[in-house]
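Trainee: give me coordinates for this.
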Amino acid sequence: MHIKIEISSDQAGLRLDQVVADSKPQISRSIAARLISTGAILVNQTTKRPGYKVKPKDLVDGEAPSPDHQDIKPLVPESIPLNILYEDDYILMIDKPPGLVVHPGAGNDSGTLVNALAAHHSGFREQSWGMDRPGIVHRLDKDTSGLMVIAKTVGSLEFLQKEFKQRRVEKHYLVLARGESIPDSGVIERPIGRHPHHRKRMTVMEENGRYAKTRFSVIKRFDSGCLMDVRLYTGRTHQIRVHFYDQGMPLFGDSIYQNRTFRKKDPGVPRQMLHSWTLSFRHPYSGVRLFFEAPMPEDFKTTLLYLSRGGPVKSVNQG
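Mentor: Down below sits the predicted model:
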């Protein structure tokens, strides 16, 4: 399998192994790292480390083994209930519950959405996927609930990933955010990058961050915050959480991107209050534009009622 990628300005700053893994659905991040480390994939005809940060116009070139020759850990099917909103031969729409991890990783070898998918449909267990996250077009954080579109064929996966990359997918979220002076609506355009000291966190980064755009509008106000409709124009890691924290209106229940005073768990707020609400995209086979909506989950409704009745103490300055 030949790999040839010319790095665009939008990809600049990404890790090389991530770029390679994103280029082919058959290649996982770990396989990409191994290929780079062994010199099978080069950048501008020179060897690089998997963590090399790519630059605009870098030429990534090399050969990857076919899926039949890749060392892939077997995916274990698990009977985990799925809330399926729609399904055909090409896609699967689910309403992900909070607390469900999307795919296996460090500390999560089982009990993931991918394990559930493998039990639901035998096609997800086929070797042709060549990776540990078959069908996964986009991700939600463990404690984020709501809509996810899953590809049931490699062709559908490639089409939908391109649609997300080209920003042809319209995504709206429901958010409960803390703050007493939140404007009725607004647009946040602040670049986001990896935190220089906390590698598992993201942060607004003016110089080396990637462009990120978020639009919000208030649906309902209460004493300590708001319920908001949030549209994502880009899909950076933790984008809503980072943008809202940067603007002084962090999400209720977020223990990371949060004012120090509120990082301890509140009994009335079980998780970060973020719900993937609506999703609109073109069908990978018919081209017809589809629209899906996931209703507000029960824990979100309960938290909204709790906050509307007074809930936690009022917000303070970011610290």
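Trainee: switch to C-alpha atoms for all contacts and neighbour counts from now on
Mentor: Fine.
Trainee: Gly185 touches Thr214, doesn't it?
Mentor: Gly isn't right for residue 185; it's Ser. No. Using C-alpha atoms under 8 Å, Ser185 is not in contact with Thr214; the gap is 10.9 Å.
Trainee: which one's more surrounded, the two?
Mentor: Set Ser185 next to Thr214 and count neighbours by other C-alpha atoms under 10 Å: Thr214 wins out with 20 against 13.
Trainee: please give the structure of this sequence too, so both can be compared:
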Amino acid sequence: MHDQFFIVTEQEANERVDKVLPTILTDISRAQIQSWIKSGHVLVNGEQVKVNYRCELHAKITWEEPEPEILEVLPEQIPLDIVYEDDAVLVVNKAKGMVVHPSAGHHTGTLVNALMYHCKDLSGINGVIRPGIVHRIDRDTSGLLMVAKHDQAHQSLANQLKDKTVKRSYLALVHGAVPHEYGTIDAPIGRDPKDRQRMGVVTGGRDAVTHFEVIERINQAFTLVKCVLETGRTHQIRVHMRYIGFPLVGDPKYGQRKTIATEGQALHAQELGFHHPVTNEWLVFQVEPPEVFTETLKKVKEMH
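Mentor: Sure thing, here's the model as predicted:
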């Protein structure tokens, strides 16, 4: 993430630079942005500015993310639901509410902390903060995730994701009665220009393809769908289902105002298939959704 830049539009003109940047870099807190400005990691038209600098129209703001200050990620004894493990890969059923890797605001209690306690060898391709992590699922999404134990395994799994040969299917509970039994949503995803904290279907976004199949329609008000990812963009299923008018139940970011409390979106990574990075054998894993998902399903079936 070196030397990214942003040109100030009328919307941001005259706003303080430390207020504008957190709307673009949504994972970074305002306090962090302020420390970046003070340490010269943020420049306006190539010049260092003060924290209270007010942005001029068409000014070019560049930033370079300083190396993360998490010097070490410590192993933590956190229970893990391991579905499969050998010398090259590990498949884990991630609990809902667990963050995958350390980041600003989440230095401990993550899946990576737990993995480091569980096994001493994880691939180093993604650096200290994301050892072994080839792909992610959102904090409040439960289900299957593959982890690489060494760099060769990591490379193989990453290539399979890029070549779209990994099978990833999810269970999602959405608002509304989806009319078609099957469908494909092919719509590019990028940052939502109106709200930088969200992703959206945007012109010029990155290619994103989701296939879906209706499993069950419930009281004409909800549908249980199976979603198969062809690509893996941030919040892809959540954004795509909202885009076609059927937002996920319980989704705080993309859902309806009036939804059902489910501790975040009702989304579960149920099936994962990939070629073993060493033996090339095709492996497929399935896990049932957690109790909070089945309880939500029961709740909507009882509503009239």
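Trainee: tm score of chain vs chain?
Mentor: Once superposed, chain against chain, the TM-score is 0.75 (TM-score structural alignment, normalised by the length of structure 2); 247 aligned residues with a C-alpha RMSD of 2.5 Å.
Trainee: in structure 1, which residue is closest to the centre?
Mentor: Arg139 (3.5 Å; C-alpha atoms, centre = their mean).
Trainee: what is the aligned counterpart of that residue in structure 2?
Mentor: Under the alignment (TM-score structural alignment), Arg139 of structure 1 maps onto Arg136 of structure 2.
Trainee: any idea how far that match lies from Asp163 of structure 2?
Mentor: 17 Å (C-alpha to C-alpha, to the nearest Å).
Trainee: for the stretch 101-250 of structure 2, what spans make up the helices?
Mentor: Counting by DSSP state H, counting those that start in this stretch, the stretch 101-250 of structure 2 has helices at residues 111-118, 151-162, 236-243.
Trainee: hey, which of those is tucked in deepest?
Mentor: helix 236-243 (a mean of 22; mean count of other C-alpha atoms under 10 Å).
Trainee: corresponding residues in structure 1 for it?
Mentor: Using TM-score structural alignment, helix 236-243 of structure 2 pairs with 239-246 in structure 1.
Trainee: quick one: that stretch to structure 2 mean distance?
Mentor: Compared with structure 2 after the fit, stretch 239-246 of structure 1 shows a mean deviation of 0.4 Å (mean C-alpha distance after the TM-score superposition for structure 1).
Trainee: map Tyr182 of structure 2 across to structure 1 for me.
Mentor: Taking TM-score structural alignment, Tyr182 of structure 2 has Ser185 as its aligned residue in structure 1.
Trainee: contacting residues for its match?
Mentor: Arg215, Phe216, Ser217, Val218 (C-alpha atoms under 8 Å, 6 or more residues apart in numbering).
Trainee: kindly recompute the last result at 6 Å.
Mentor: Phe216, Ser217 (C-alpha atoms under 6 Å, 6 or more residues apart in numbering).
Trainee: got it, and Val204 of structure 1?
Mentor: Val204 of structure 1 touches Pro191, Ile192, counting by C-alpha under 6 Å, 6+ apart.
Trainee: repeat that for Tyr211 of structure 1.
Mentor: Pro191.
Trainee: cool, the one 3 residues further on as well?
Mentor: Going by C-alpha under 6 Å, 6+ apart, Thr214 of structure 1 touches Val187, Ile188, Arg231, Leu232.
Trainee: pull out the buried residues from those residues.
Mentor: Applying 16 or more other C-alpha atoms under 10 Å to the contacts of Thr214 of structure 1, the neighbour count classes Arg231, Leu232 as buried.
Trainee: can I get the contacts of Thr214 of structure 1 in JSON lines including distance to Val19 of structure 1?
Mentor: What follows is these, written out as JSON lines (distance: C-alpha to C-alpha, whole Å):
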{"residue": "Val187", "distance to Val19 of structure 1": "28"}
{"residue": "Ile188", "distance to Val19 of structure 1": "26"}
{"residue": "Arg231", "distance to Val19 of structure 1": "25"}
{"residue": "Leu232", "distance to Val19 of structure 1": "22"}
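Trainee: quick check: closest non-adjacent residue to the match of Arg139 of structure 1.
Mentor: Val100 (6.5 Å; C-alpha to C-alpha, 6 or more residues apart in numbering).
Trainee: then Tyr243 of structure 2?
Mentor: Counting by C-alpha to C-alpha, 6+ apart, the residue nearest Tyr243 of structure 2 is Val201, at 7.2 Å.
Trainee: so what's the aligned partner of Ala294 of structure 1 in structure 2 up against?
Mentor: Superposed on structure 2 with TM-score structural alignment, Ala294 of structure 1 falls opposite Val287. Residues in contact with Val287 of structure 2 (C-alpha under 6 Å, 6+ apart) are Gln270.
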